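# kindly return the folded structure for what I paste below:
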Amino acid sequence: MKKDFMFSSESVTEGHPDKLCDQISDAIVDKFLQRDPYSRVIAECAVATAIVFIAARFESDAVVDFTKTARQVIKQVGYDEPDFNAKTCSIVTSVKELTSHSYRYWDAKRLSDEEIELIPVTDQVTVFGFACNQTPAFMPLPIWLAHQLARRLTAVRQEKILPYIAPDGKTQVGIEYRDRQPYRIHSISILASQNRQSQLDLADEKILREEIKETIIDSVFEVENEEIKPDEKTRILIDFDQPFTIGGPSVHSGLTGRKNAIDTYGGYSRHSGAALSGKDPTRIDRVGAYAARYAAKNIVAAGLAEECEVQLAYSIGLARPVSIQVETFGTGKISDEEITVLLERHFDFRLAGIIKKFNLRLLSAIVKGGFYRKLAVYGHVGRMDLGIVPWEETDMVPVLLG
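Below is the predicted model of the structure:
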């Protein structure tokens, strides 16, 4: 196992075409759950120049306007260029309403333990959750910083601090590790697109780069008060490459679920490969990943390990995972086998148990503006900014230490 290495992770802004698709898909999920918390829905989206394609299968008592929802998201993200905007883009839908079944109306809060045991998963998947002590959010430092920079890149556009910035952008942070702990920032990359109305002369690139560095990079490290900051050897790349100007769906297409590493741990830990966005809470490939993160975070928060990866494997027709595995990469204060026993004893990884613990069917109605769409950009895990994210709680620490 390497102890000294360099690792980089990237994030993207909410205007990136893949993230635009994730937000449209999760906005549809929110709409269904707000009106019928027992809805079952799978919503997938693809975007390209001037066109949006939505494919959805659902079982619900709610009526959702897919086209209106998509246009609302596109407008809120900030696309108003002639090549792609909320008013004129074509929206094609392929929608199938599934046969209604009364069994979907079960209320997890009222189920007994015996009844929870009778509700199986309907998908087969292996999901992963990870946590480490590199940041206050128990996230790897590269993806944590990449998200902060991407969020700030969006903020300077929305607040018109840099009015020439367009919605599409990327960030990347490389971290040098010593003894598996962050040592210094090796590199920071920001790729920003420009809107057509305020397109600037690229001969002034030096001025543009200074503005980006001051308003985004310097601002993030001042606000975040990180112990590890850029130094004189940190490589900083700020790119206004001509082919990327304007950006968005008119330049490169987007698809729901194509940014799994950005949604999770930036590639520092494994992820299942299954899309997280666009699925209601009865899909174990989504909520199982949240449960695995919850378990891993509580293990690290309890001081039982400095790093922890939890793997859950599910098979169709069974309520419980067929396998629970723990890897602490040599940082555990007790053995991985002992930690696995603690998880099996104190955590409920059954589908209905996860929904009950996290109140997943009602969060869309409880959180103003919807819940799942907020997860669709800047990560489904490590979200210290959202307030109500139940799998980020560390309430199981006393139980694990007891």
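
# only C-alpha atoms for contact and neighbour calcs from this point on.
Noted.

# what lies in contact with stretch 129-141?
With contacts defined as Cα atoms under 8 Å, 6 or more residues apart in numbering, stretch 129-141 is touched by 144, 175, 181-182, 265-266, 268-269, 271, 289-297, 300-301, 306-311, 382-384.

# the residues you listed in strands, which ones?
Those of the contacts of stretch 129-141 mapping onto strands are 175, 181, 182, 307, 308, 309, 310, 311, per DSSP state E.

# ok, and the most crowded of those?
Most neighbours among the ones in strands among the contacts of stretch 129-141, by other Cα atoms under 10 Å: residue 308, with 29 neighbours.

# so it makes contact with residue 326?
Yes - at 6.9 Å, residue 308 and residue 326 qualify as touching, with contact defined as Cα atoms under 8 Å.

# next, the structure of the following sequence, for comparison with the previous one:
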Amino acid sequence: MRSNYIFTSESVSEGHPDKVADQISDAVVDLFIGRDPEARVACETMVTTNRIVLAGEVRCREDVTPTQAEIETAVRDTVKAIGYEQHGFHWQYADFACHLHGQSAHIAMGVDESGNKDEGAGDQGIMFGFACDETPDLMPATLHYSHRVLEKLAADRHGKVVDFLEPDAKSQVTLAYENGKPVKAVKLVVSTQHSKDLSNDAGQAKLRDYVKGVFADVLPNGWMPGDEDIFVNPTGLFEIGGPDGDAGLTGRKIIVDTYGGAAPHGGGAFSGKDPTKVDRSAAYVSRYLAKNIVAAGLAKRCTIQLSYAIGIAEPLSLYVDLHGTEANGATAAKLEEVLPRLVRLTPKGIRTHLGLNKPVYLPTAAYGHFGRKPDGELFTWEKTDLVDSLKQAL
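Model prediction:
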């Protein structure tokens, strides 16, 4: 790795069209898994001007399968919670169409547990996990602060601290690194949808001052760049936004969802998928393992890759990279031997260890799946409860 460099990550708010779609898809996952922990869900969502469309495959116990009306209620409640009551996209009045249908019997045959056959992976693919010591939650600092800025905007909007913000927003944080550590911000960007009241020079100045204050609150002391390096709504105005301004689809913000470009991504999206889909569950356990390695002081940076084949239970490969930062006797080769002994890396083993067969997914669908605070059954993959076991095993 280079020691001195500049790096950028972006985030998008809960009101971004693609994130609206992600949250709707995960609301459907939670609805089904809340009824049947073994439910199978692959739900894709498209949102555009006053229109919401679901498509995909589901399987659930017949006696508890949600009705079309229950699905629609869950979808509309999700949009309402985000805050969309606009002429071009309204939680109550948007047209809704549901095209979910039964899961393929051939997929079910390969995935389901039967006889001596363990439950297989729901698809083939490669998944990555990453952790680094740049922030207390062991995430890349550029993405960490990009998320925090938008969370602050959303909190102020929901809490009516300000009355001029609308749900759609994006952020971008560029940091300078010295000796491998972030030391200051060099460029900051926020584009946020706003009310018509701010569509004049005085309004835009008010918005800029507010956003600068958010940056100052979120970033460490002394990190703020000069005014010339802070960009707020660079296009000038941002009245029309959300699904009315740009169509949204599930799974189009996978780098925002993971590590902001600071680590590899296997390509599979998370939202809308039940935990038999290793795109999701194996990415979660990869993060869990990488975070525990860094939290244990065994490395300053860690990347883990897992790979699977559809219908096969055990991973085809496990790869650990410590990026030359290993410490306290750890090596990548040793960890590749130890990790499968600490957590069984089959789909069922992952789900059991992390408690994933529960309706815990909607909160993951905005502001990142990683770097979040574990809270009871939520974000269990962010726990560092393997630290002692890792130290003992090495």
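
# residues contacting stretch 286-298 of the first structure, please?
Taking Cα under 8 Å, 6+ apart as the rule, stretch 286-298 of the first structure contacts 127-132, 138, 274-277, 279, 281, 308-312, 343, 347, 349, 351, 354-355, 381, 391-397.

# in helices, which of these fall?
Secondary structure from DSSP state H places 343, 351, 354, 355, 397 of the contacts of stretch 286-298 of the first structure in helices.

# of all those residues, which comes closest to residue 365 of the first structure?
residue 355 (14.9 Å; Cα to Cα).

# who's in contact with that closest one?
Taking Cα under 8 Å, 6+ apart as the test, what residue 355 of the first structure contacts is 108, 281, 282, 287, 361.

# for residue 37 of the first structure, what are its contacts?
Applying Cα under 8 Å, 6+ apart to residue 37 of the first structure gives the contacts 361, 362.

# residue ranges for the helices of the stretch 201-350 of the second structure, please.
All helices of the stretch 201-350 of the second structure, identified by DSSP state H, counting those that start in this stretch, fall at 201-218, 242-245, 254-257, 278-295, 332-342, 347-354.

# switch those over to CSV; also include distance to residue 194 of the second structure.
Output for these, formatted as CSV (distance: least, Cα to Cα, whole Å):
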stretch, distance to residue 194 of the second structure
helix 201-218, 9
helix 242-245, 11
helix 254-257, 22
helix 278-295, 34
helix 332-342, 48
helix 347-354, 39
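
# of these, which stretch is the most buried?
helix 278-295 (a mean of 27; mean count of other Cα atoms under 10 Å).

# so that helix matches what in the first structure?
Under TM-score structural alignment, the alignment places helix 278-295 of the second structure onto residues 284-301 of the first structure.

# so what's the residue nearest to residue 174 of the first structure when sequence neighbours are not counted up against?
In space, and not counting its chain neighbours, residue 174 of the first structure is closest to residue 8: 3.9 Å by Cα to Cα, 6 or more residues apart in numbering. Residue 8 of the first structure makes contacts with 142, 143, 172, 173, 174, 175, 266, as judged by Cα under 8 Å, 6+ apart.

# my read is residue 8 of the first structure is in a strand, agree?
Yes - under DSSP: H, G, I helix; E, B strand; the rest coil, residue 8 of the first structure sits within a strand.

# tell me how far it lies from residue 185 of the first structure.
Distance, residue 8 of the first structure to residue 185 of the first structure, using Cα to Cα, to the nearest Å: 10 Å.

# for residue 107 of the second structure, see how far away the closest residue in space to residue 123 of the second structure that isn't next to it in sequence is.
Spatial nearest neighbour of residue 123 of the second structure, chain neighbours left out: residue 310 (4.1 Å); criterion: Cα to Cα, 6+ apart. Residue 310 of the second structure sits 8 Å away from residue 107 of the second structure, going by Cα to Cα.

# which residues do those two both contact?
Jointly contacting residue 310 of the second structure and residue 107 under the rule Cα under 8 Å, 6+ apart are residue 122.

# what is the neighbour count of residue 162 of the second structure?
If we define neighbours as other Cα under 10 Å, then residue 162 of the second structure has 12 of them.

# that one reaches residue 156, doesn't it?
Yes - contact criterion Cα under 8 Å: residue 162 of the second structure and residue 156 qualify, at 6.0 Å.

# with the first structure superposed, average distance for the helix or strand residue 147 of the second structure falls within?
Using DSSP states H and E, residue 147 of the second structure sits within helix 141-158. Comparison of helix 141-158 of the second structure with the first structure after fitting gives an average deviation of 0.7 Å (mean Cα distance after the TM-score superposition for the first structure).

# and the angle for that helix with helix 201-218?
120 degrees (axes from the mean of the first three to the mean of the last three Cα atoms, to 10 degrees).

# average gap between the match of helix 278-295 of the second structure and the second structure?
Counting by mean Cα distance after the TM-score superposition for the first structure, stretch 284-301 of the first structure comes out at 0.5 Å.
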